[in-house]
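S.K.: pasting the sequence and the predicted coordinates here, then a few questions.
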Amino acid sequence: MTDTATIPLADLIATRLTDALSPTTLTVTNDSHHHAGHMGDDGTGETHFSVDIVADAFAGQSRVARQRLVNRALADLLATRIHALAIRARAPGDAD
């Protein structure tokens, strides 16, 4: 069993989203350095992230439903390790 505490959180986020949503495009960005010293900064440098994801699973879904799918895939991390997550979730063919 892999100790998830030793894996960079951005990589863990990418793995979880890939497993759950099979995206065609996925970018996970660690934005924590922009929030150093702010609320939610725990000193790890892994608290604030942005996700840009394109997946067939989002087709026909509202923006809120798309965000819920992402949040569901990352639920335990959002409860324990991620302080803030910006989500841009699109279906293939959606306008940029």
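M.R.: Good, I have the coordinates. Residues are numbered from 1 along each chain as shown.

S.K.: when you work out contacts or count neighbours from here on, use the C-alpha atoms and nothing else.
M.R.: Fine.

S.K.: residue ranges of the helices in the chain, please?
M.R.: Assigned by DSSP state H, the helices in the chain fall at 9-21, 63-73, 75-80.

S.K.: what residues of the second one count as buried?
M.R.: Using 16 or more other Cα atoms under 10 Å as the test for burial, helix 63-73 gives 66, 67, 69, 70, 71, 73.

S.K.: with the last one instead?
M.R.: Of all the residues in helix 75-80, those buried under the rule 16+ other Cα under 10 Å are residue 77.

S.K.: give me the neighbour count for residue 8.
M.R.: 10 (other Cα atoms under 10 Å).

S.K.: follow-up on the earlier one: next, format the helices of the chain as CSV and append distance to residue 90.
M.R.: Output for the helices of the chain, formatted as CSV (distance: least, Cα to Cα, whole Å):
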stretch, distance to residue 90
helix 9-21, 12
helix 63-73, 8
helix 75-80, 20
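
S.K.: put this next to the previous one:
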Amino acid sequence: MGTGITADALHARLAELLAPSSLEVIDESAAHAGHAGSDGTGSGTHFRVRIASPRFDGLSRVARHRLVYDALHDFVARGLHALAIETFSPSS
């Protein structure tokens, strides 16, 4: 049984909490089938996020990533295993 986590669910959460000007969430789980952290379904465990938000202005890369992880913390508890994050501020 899969995690039930979808790219749409992550997208909705990030859009709600970080008010991004640009947001892309890609499920890369199928490329990790058979690897550690994979649940065998090929979905819902490995994601890539590209996000630009005014909330990131003046923040370090670590602080930006922390905001993203904080927004998605309950997904980690549900089986989100890997999250590749690219953050941008609209002013950069």
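M.R.: Perfect, thanks for sending it. These numbers come from a predicted model, not from an experiment.

S.K.: residue 20 of the second structure maps to what in the first structure?
M.R.: Using TM-score structural alignment as the criterion, residue 20 of the second structure maps onto residue 23 of the first structure.

S.K.: now do its match against residue 42 of the first structure, distance only.
M.R.: For residue 23 of the first structure, the distance to residue 42 of the first structure equals 30 Å [Cα to Cα, to the nearest Å].

S.K.: equivalent analysis for residue 93 of the first structure, please.
M.R.: Distance, residue 93 of the first structure to residue 42 of the first structure, by Cα to Cα: 38 Å.

S.K.: and residue 65 of the first structure, by the same measure?
M.R.: Counting by Cα to Cα, the separation of residue 65 of the first structure from residue 42 of the first structure is 29 Å.

S.K.: trace residue 11 of the first structure over to the second structure, please.
M.R.: Residue 11 of the first structure maps onto residue 8 in the second structure, with residues paired by TM-score structural alignment.

S.K.: name the nearest residue to that match, ignoring sequence neighbours.
M.R.: Residue nearest to residue 8 of the second structure in three dimensions, not counting chain neighbours: residue 25, with 7.6 Å by Cα to Cα, 6 or more residues apart in numbering.

S.K.: just give the number of residues close to that neighbour.
M.R.: 21.

S.K.: verify the stated contact: it with residue 13.
M.R.: No. Residue 25 of the second structure is not in contact with residue 13 according to Cα atoms under 8 Å; the separation is 11.0 Å.

S.K.: for residue 63 of the first structure, which non-adjacent residue is spatially closest?
M.R.: Of all residues not flanking residue 63 of the first structure in the chain, residue 89 sits nearest, at 7.4 Å (Cα to Cα, 6+ apart).

S.K.: what separates the aligned partner of that neighbour in the second structure from residue 43 of the second structure, distance-wise?
M.R.: Matched by TM-score structural alignment, residue 89 of the first structure corresponds to residue 87 in the second structure. Taking Cα to Cα as the measure, residue 87 of the second structure falls 23 Å from residue 43 of the second structure.
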